[in-house]
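Colleague: build me a model:
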Amino acid sequence: MSPARVLVVDDSLTMRALIRHALNSDPGIEVVGEASDPFEARKKMKSLDPDVVTLDVEMPNMNGIEFLQKIMTLRPTPVIMVSNLTAPGAAVTLEALELGAFDCIAKPGAGSNTFDILPDLVKEANHAKAGLVKRRMAAVEHRVNGTAQTLARSQSGPDLIGIGSSTGGVEALMQVLAEFPADCPPTLIVQHLPAAFTASFAARLNRTCPAHVSEAKDGEAIRQGHVYLAPGGSRHMMLRKGTQPTIALVADEPVCGHRPSVDVLFASIAKHFKDRSTGVILTGMGRDGAQGLLQMRKAGSRTLAQDEETSLVYGMPRVAHEIGAAQKRLPLSRVAREIFV
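Modeller: Next comes the predicted model:
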């Protein structure tokens, strides 16, 4: 496979040198150019056609978030945000992920070198490039055609919805939940995010979605019209069934390398809701959720997976399809409608 060709965009000469050194140390990566501001970067993107762009936020002439939006609209390319403003918990991080950034990392600080993971992120982003243009075109068509309208809850629909997602999931969840009715069935979501992100992401979803979205709390009773986002960090989210189903946040070993794990959530839904639930796997790296979705299908649940063309990373949905866990594969624009048929 040809090396991933990278354009480094940062107004600091020193930082560009550090990023270039970190990336050129990997034989699977080639830094083909550098730019000190978005205007220079735009010209070099046209002439060099990089596979991946690393992008700072604070720059002269145009900030990185504004430039990211232009990239995703006019020339979809995997972008990794590298900035002191994209540390865990920063509001600008969620904004960048919503706009379609592949990932966000902070610049190195005292006692840490976040650039250790940068080469692997670049190669993963390059691998995801093939489906990026189709995904962005589908998202634009979705907005232009006005299909992001609130759906009505079907009387024959599920009593509970479970959703799992990872890389690319912030943007995908924003689109799917925007169509959920205000009286949607209780919906439980595991999105792989660091602990510092989930509360602010839930608040952001709550501002844009008809249903009420919140970070889940241990012992909380699930209710119609509510969407519960698993807290990132050290506990799995699952259902506890009694006279009233409640959320349990359980400290246990990671599953598929994750805590919270989609597999753990889906397994508990399969146990307690059987054929009265719908499970959905969206874009994401790895295989978390596939086995749990298979358990849901065997228990009688409806099971859905996002298709390859609209997934930023076709990992979790691919495995779900390959093991027979997903009854249907759908473009992101049709996922919400399929849930509520």
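Colleague: drop to CA atoms for contacts and neighbour counts, all remaining ones
Modeller: Fine.
Colleague: where does the residue sitting furthest away from the middle of the chain land in three-state SS?
Modeller: For the chain, the largest distance from the centre (CA atoms, centre = their mean) belongs to Thr243, which lies 33.9 Å off. Here Thr243 is recorded as coil under DSSP: H, G, I helix; E, B strand; the rest coil.
Colleague: what does the one 10 residues further on give?
Modeller: Under three-state DSSP, Glu253 falls in the coil class.
Colleague: spatially nearest residue to it, not counting backbone neighbours?
Modeller: Arg259 (7.4 Å; CA to CA, 6 or more residues apart in numbering).
Colleague: need the contact list for the one you found.
Modeller: 232-236, 253 (CA atoms under 8 Å, 6 or more residues apart in numbering).
Colleague: of these, which belong to strands?
Modeller: Members of the contacts of Arg259 lying in strands (criterion: DSSP state E): His236.
Colleague: got the contact list for the nearest residue to Ala290 once chain neighbours are set aside?
Modeller: For Ala290, ignoring the flanking residues on the chain, the nearest one in space by CA to CA, 6+ apart is Ala320 at 4.4 Å. Taking CA under 8 Å, 6+ apart, we find Ala320 in contact with 281, 287, 289-291, 293-294, 305, 326.
Colleague: this one next, for a side-by-side:
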Amino acid sequence: MRELLSALLSQDPSIKVVGTATDPYQARQMIKQLLPDVITLDIEMPKMDGLSFLEKIMTLRPMPVVMVSSLTQQGAEATLNALELGAVDFFPKPKLDMKRGIESRAEELIHKVKNAALARVKTLERQSDSQHDSSILSNITFSTTEKVIVIGASTGGVEALRVVIKNLPANSPAVLVTQHMPEKFTKTFADRLDKISAVSVSEAKHGERVLPGHVYIAPGGKHLKLHRSGANYLCQLTDEEAVSGHKPSVDVLFNSTCEAAGKNAIGVILTGMGKDGAAGMLELRKIGAKTFGQDEISCVVYGMPKAAYEIGAVEQQVPLNKMAETMLTACGAAKDRHIRV
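Modeller: Next up is the predicted model:
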């Protein structure tokens, strides 16, 4: 695996593989000597598991890390743990014919490593994930139940979405989320958010009604659209081609929301590489929807919010720790309530 990853990464002239390590103890010494810009780290390693080593890196010597993980349920759990610990991104290993499977996705691996080199990483500061004391939030009222929030995110989005969603009150307007993530990972991600949030978080199902107090995560490998049927909003899943290189795509969600909700929508774009969601957010703003982008300093990768801001799609740039409050205020939250974020 080390030889394969090294060979694939070395295909790009802008990447130099400065070393490979057989275990975390050897890696620790090599990091001190070689000062790499990016580390690729397998979750399964001898002598110390990858998560324990990652936690040490992000606590003592933060740097961009791309995790290499398996496309299994157990791999999804471990990968999400890694992203919460501060890993920038992950590269999933196929379960069958690993060598050929990885070689066929060499471009994706190179892209993730180069993006990671641009990421803003911080010293790990673990916060409690116990469910919020919702008594502070339970009395918030909203001017209409027709408001709906749509959120797009990519690199760094797992942690950003955790910060935003766990701070929503139980009676929050409905939220639809597109996070760039493969199959198997999105349901695990939704289940984890559900455990720490006052709102109900689940992977979106085709045709289900969109209700206040619920968050719907786009399944990996499917596009999520907001659809209107009479007085009701519905989730619509489609198997169309990738858009902006992604499936699910943020642009698909935002564009469908323009038609379904119009100015009753609130569009939010969080950290991520690329420009998926920028064009869709511009359409949202044109029809009178409120639009917010995560500010540069709080982004892991200021790519998607920057692309949206530069074309005039973002009405206001907002720090991550203020995003939940900003969204709720835009939905008509009572002004005299204090929202803890």
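Colleague: mind putting the contacts of Arg259 of structure 1 into a markdown table with neighbour count?
Modeller: A markdown table is the format used below for those (neighbours: other CA atoms under 10 Å):
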| residue | neighbour count |
| --- | --- |
| Gly232 | 23 |
| Gly233 | 17 |
| Ser234 | 16 |
| Arg235 | 20 |
| His236 | 25 |
| Glu253 | 14 |
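Colleague: only the buried residues of stretch 45-54 of structure 2, if you could.
Modeller: 50-51, 53-54 (16 or more other CA atoms under 10 Å).
Colleague: going by distance to Ala190 of structure 2, which of the residues you listed wins?
Modeller: Nearest to Ala190 of structure 2 among the buried residues of stretch 45-54 of structure 2, counting by CA to CA, is Leu51 at 20.7 Å.
Colleague: roughly how far apart are the residue positioned nearest the centre of structure 2 and Ile165 of structure 2?
Modeller: Centroid-nearest residue in structure 2: Gly157, 2.3 Å away (criterion: CA atoms, centre = their mean). Counting by CA to CA, to the nearest Å, the gap from Gly157 of structure 2 to Ile165 of structure 2 is 11 Å.
Colleague: what about the longest helix in structure 1?
Modeller: Longest helix in structure 1 by number of residues (criterion: DSSP state H): helix 129-144.
Colleague: quick one: distance of it to the chain centre.
Modeller: With CA atoms, centre = their mean, to the nearest Å as the basis, helix 129-144 of structure 1 stands 15 Å off its chain's centre.
Colleague: so where is the helix or strand just after it in structure 2?
Modeller: Note on helix 129-144 of structure 1: by DSSP states H and E, the next helix or strand toward the C-terminus is strand 160-165. Per TM-score structural alignment, the counterpart of strand 160-165 of structure 1 in structure 2 is residues 148-153.
Colleague: the matching stretch: average distance to aligned residues in structure 1?
Modeller: If you overlay the two and look at stretch 148-153 of structure 2, the average distance to its match in structure 1 is 0.7 Å (mean CA distance after the TM-score superposition for structure 1).
Colleague: so what's the counterpart of Leu193 of structure 1 in structure 2 closest to, chain neighbours aside?
Modeller: Using TM-score structural alignment as the criterion, Leu193 of structure 1 maps onto Met181 of structure 2. Of all residues not flanking Met181 of structure 2 in the chain, Gly220 sits nearest, at 5.5 Å (CA to CA, 6+ apart).
Colleague: who touches that neighbour in this structure?
Modeller: 180-186, 247-248.
Colleague: name the nearest of those relative to Asn171 of structure 2.
Modeller: Taking CA to CA as the measure, Asn171 of structure 2 sits nearest to Thr186 out of these, at 23.4 Å.
Colleague: what's the helix or strand for the closest one?
Modeller: helix 185-196.
Colleague: element containing Met81 of structure 1?
Modeller: strand 79-82.
Colleague: could you measure from Met137 of structure 1 over to Arg75 of structure 1?
Modeller: 11 Å.
Colleague: still on that earlier bit, now structure 2: which of the contacts of Arg259 of structure 1 match?
Modeller: Checking these against structure 2 (both residues aligned by TM-score structural alignment, their matches' CA atoms under 8 Å), the contacts still present are 232-235, 253.
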